[in-house]
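Visitor: Task: produce atomic coordinates for the following.
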Amino acid sequence: MSRDDAQNRSGTSVLGVRDLTVGYHGVPIVHSVSLELVAGATACVVGPNGCGKSTLLKGLTGLVTPMEGTVTLAGCGDITDMSTAERAANGMGYVPQIDDVFKPLTVEENIVIGGYRLSRAKVATNKERVLELFPRLQSMLKRHAGVLSGGERKMLAMARVLMLEPKVLLLDEPTAGLTEEMASRLLDEQLAELKASGIAVLLVEQRANLAMASADWAYVLATGRVRRSGSAAELRADPSFSHIFLGGTEEAFLAGAAEPTKTEGEVRCS
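Guide: Predicted coordinates for the structure are as follows:
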């Protein structure tokens, strides 16, 4: 770990990724990315469409087998070869962009299913805990998930995953389909609650400005590589970042990209 990395860390390391390369059918999409998440911190991944954000997340969750590199999780070491289910059992939570709830079931049934590995007593305890994190769900327990609004459904998806008390939570485009106001409220309120509970959050988000307003650390991908990383607040305030790096094509991104703030491919979150 470099001196800069040590200065950036301010908590217990939860998720470590080293030189991760992920792709499909032998073709790499994400190249040699390294990152580290600490408890109670949020990092966001932003960048142009098609830059590899979701592929990176799939490599971390085990939905796609990495071609190179390692993934480690606090308490169980190297999880690179673990299945998605095994990672969940060991403390990795994942909320996908779509198919994130069981629509025919009620809100309460969705939450209870999230604790499928737990005893009945623990399910009851954890249900109360997640309802404290998402109090608006309390009045919807008997409502079917399929009739919830987009924001309500995303809260339910997170509540269900949190039943297993994950150490790290990976969120793939949680504001997709939401209005700007709903998206801002979801990120502002819920990420603050998650951070306060000590969970490390890795957020993949197309709405870069909103994501960075709520995150501690940000990094930007283009052509599968880290081109810029640093404090989310500092990057967001950088005028060149605002008009070059947020949205648009990878060609425009690369044409205006400055030198990376860290060695390309290396990311640390604190």
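
Visitor: Could you use CA atoms for every contact and neighbour count after this?
Guide: Noted.

Visitor: need the strands for the stretch 151-270 of the chain, in chain order.
Guide: For the stretch 151-270 of the chain, applying DSSP state E, counting those that start in this stretch gives strands covering 168-172, 200-204, 217-222, 225-231.

Visitor: so how far is stretch 82-94 off the chain centroid?
Guide: 14 Å (Cα atoms, centre = their mean, to the nearest Å).

Visitor: here's the other one to compare against:
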Amino acid sequence: MIEVQNVVAGYTSEVDILRGMTLQARKNEIVTLLGPNGCGKSTLLKTIVGFLTPRSGGITLDGKDVSRLPAHHKVRHCGVGFVPQTENVFSALTIRENLQVGGHYMAKADAAQRMQELCTLYPILAKKFNAPAASMSGGERQILALARALMPRPKLLLLDEPSAGLSPKVLLEVFEAIQAVRKQEGVTILMVEQNAMEALRISDRAYVLSMGTVALTGDAATLMADPQVRELYLGGRAT
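Guide: The predicted structure is shown next:
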């Protein structure tokens, strides 16, 4: 589905944030990226979606080289969806208008049908359909941001810390919404998360990043069960 091969990238010509990053996510998988702040997790997502161009290495989507394509092209023509960490909804717009933004280039009838599908998948959207996004809770806004990214039916969904700033209860609700996406949409999800253990519980596999490279990878259940991995990389001892 998505393959990243030996990618080097950064925000300035003097500093490489990604230093030979290699990973993959297969069709219909949830793959989580873990690691300390500054290790390159969000930079990797921005490079995959097209906000940054790799200095070297390559990114392929369904076997097609998309390394140098800009973000708008990947979203519109390659089936890539992206939900940033913060400021990811338009607070002054209604839920309906936010969804319309996500489907602005879709045919009108198709966009209307898609909004109905997403309101069925996430009933809170239908309940507050004509209310401003500013009226929503933090968890509800994350669900709206998720739904807006899903409007054009992406094949690959990139999520940058969907649980940021949420309480434990709301965090679980958002993760349930992410699981529903995979079940209902069959989409591949690549997710950056700081809540490592909760993220691993809904993931198939994970990569632990360190200093712009992959320090460790494996299936989620194995990583969760390894006491040394949990203590060194995941922020807690096995219980």
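
Visitor: quick one on the thing from earlier: turn the strands of the stretch 151-270 of the first structure into TSV, including distance to Gln7 of the first structure.
Guide: As requested, these are arranged in TSV below (distance: least, Cα to Cα, whole Å):
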stretch	distance to Gln7 of the first structure
strand 168-172	21
strand 200-204	18
strand 217-222	13
strand 225-231	12
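
Visitor: quick one: which of those strands is nearest Ser184 of the first structure?
Guide: strand 200-204 (13.8 Å; Cα to Cα).

Visitor: for the closest one, packing partners?
Guide: strand 27-38, strand 42-46, helix 53-61, strand 168-172, helix 191-196 (3 or more Cα pairs under 8 Å, 6 or more residues apart in numbering; DSSP states H and E).

Visitor: nearest residue to the alignment partner in the first structure of Gly102 of the second structure other than its sequence neighbours?
Guide: In the first structure, the residue paired with Gly102 of the second structure according to TM-score structural alignment is Gly114. Spatial nearest neighbour of Gly114 of the first structure, excluding adjacent residues (Cα to Cα, 6 or more residues apart in numbering): Arg160 at 4.6 Å.

Visitor: Can you get me a residue count around the counterpart of Gln24 of the second structure in the first structure?
Guide: Aligned by TM-score structural alignment, Gln24 of the second structure pairs with Glu36 of the first structure. Residues contacting Glu36 of the first structure under the criterion other Cα atoms under 10 Å number 22.

Visitor: how far away is Glu36 of the first structure from Arg18 of the first structure?
Guide: According to Cα to Cα, to the nearest Å, Glu36 of the first structure and Arg18 of the first structure sit 9 Å apart.

Visitor: try Gly62 of the first structure
Guide: 15 Å.

Visitor: cool, and Leu202 of the first structure?
Guide: For Leu202 of the first structure, the distance to Arg18 of the first structure equals 16 Å [Cα to Cα].

Visitor: the more surrounded of those two?
Guide: Taking other Cα under 10 Å, Leu202 of the first structure and Arg18 do not tie; Leu202 has more neighbours (25 against 18).

Visitor: Would you mind finding the match for the more buried one in the second structure?
Guide: For Leu202 of the first structure, the aligned residue in the second structure is Leu190 (criterion: TM-score structural alignment).

Visitor: Would you confirm that that match contacts Leu158?
Guide: Yes - between Leu190 of the second structure and Leu158 there is a contact under Cα atoms under 8 Å: 5.0 Å.

Visitor: that older thread, tell me which of the strands of the stretch 151-270 of the first structure sits nearest to Ala6 of the first structure.
Guide: Proximity to Ala6 of the first structure (Cα to Cα) singles out strand 225-231 among the strands of the stretch 151-270 of the first structure, at 13.6 Å.

Visitor: circling back: show me what contacts the match of Leu202 of the first structure?
Guide: Neighbouring residues of Leu190 of the second structure by Cα atoms under 8 Å, 6 or more residues apart in numbering: 25, 30-33, 156-159.
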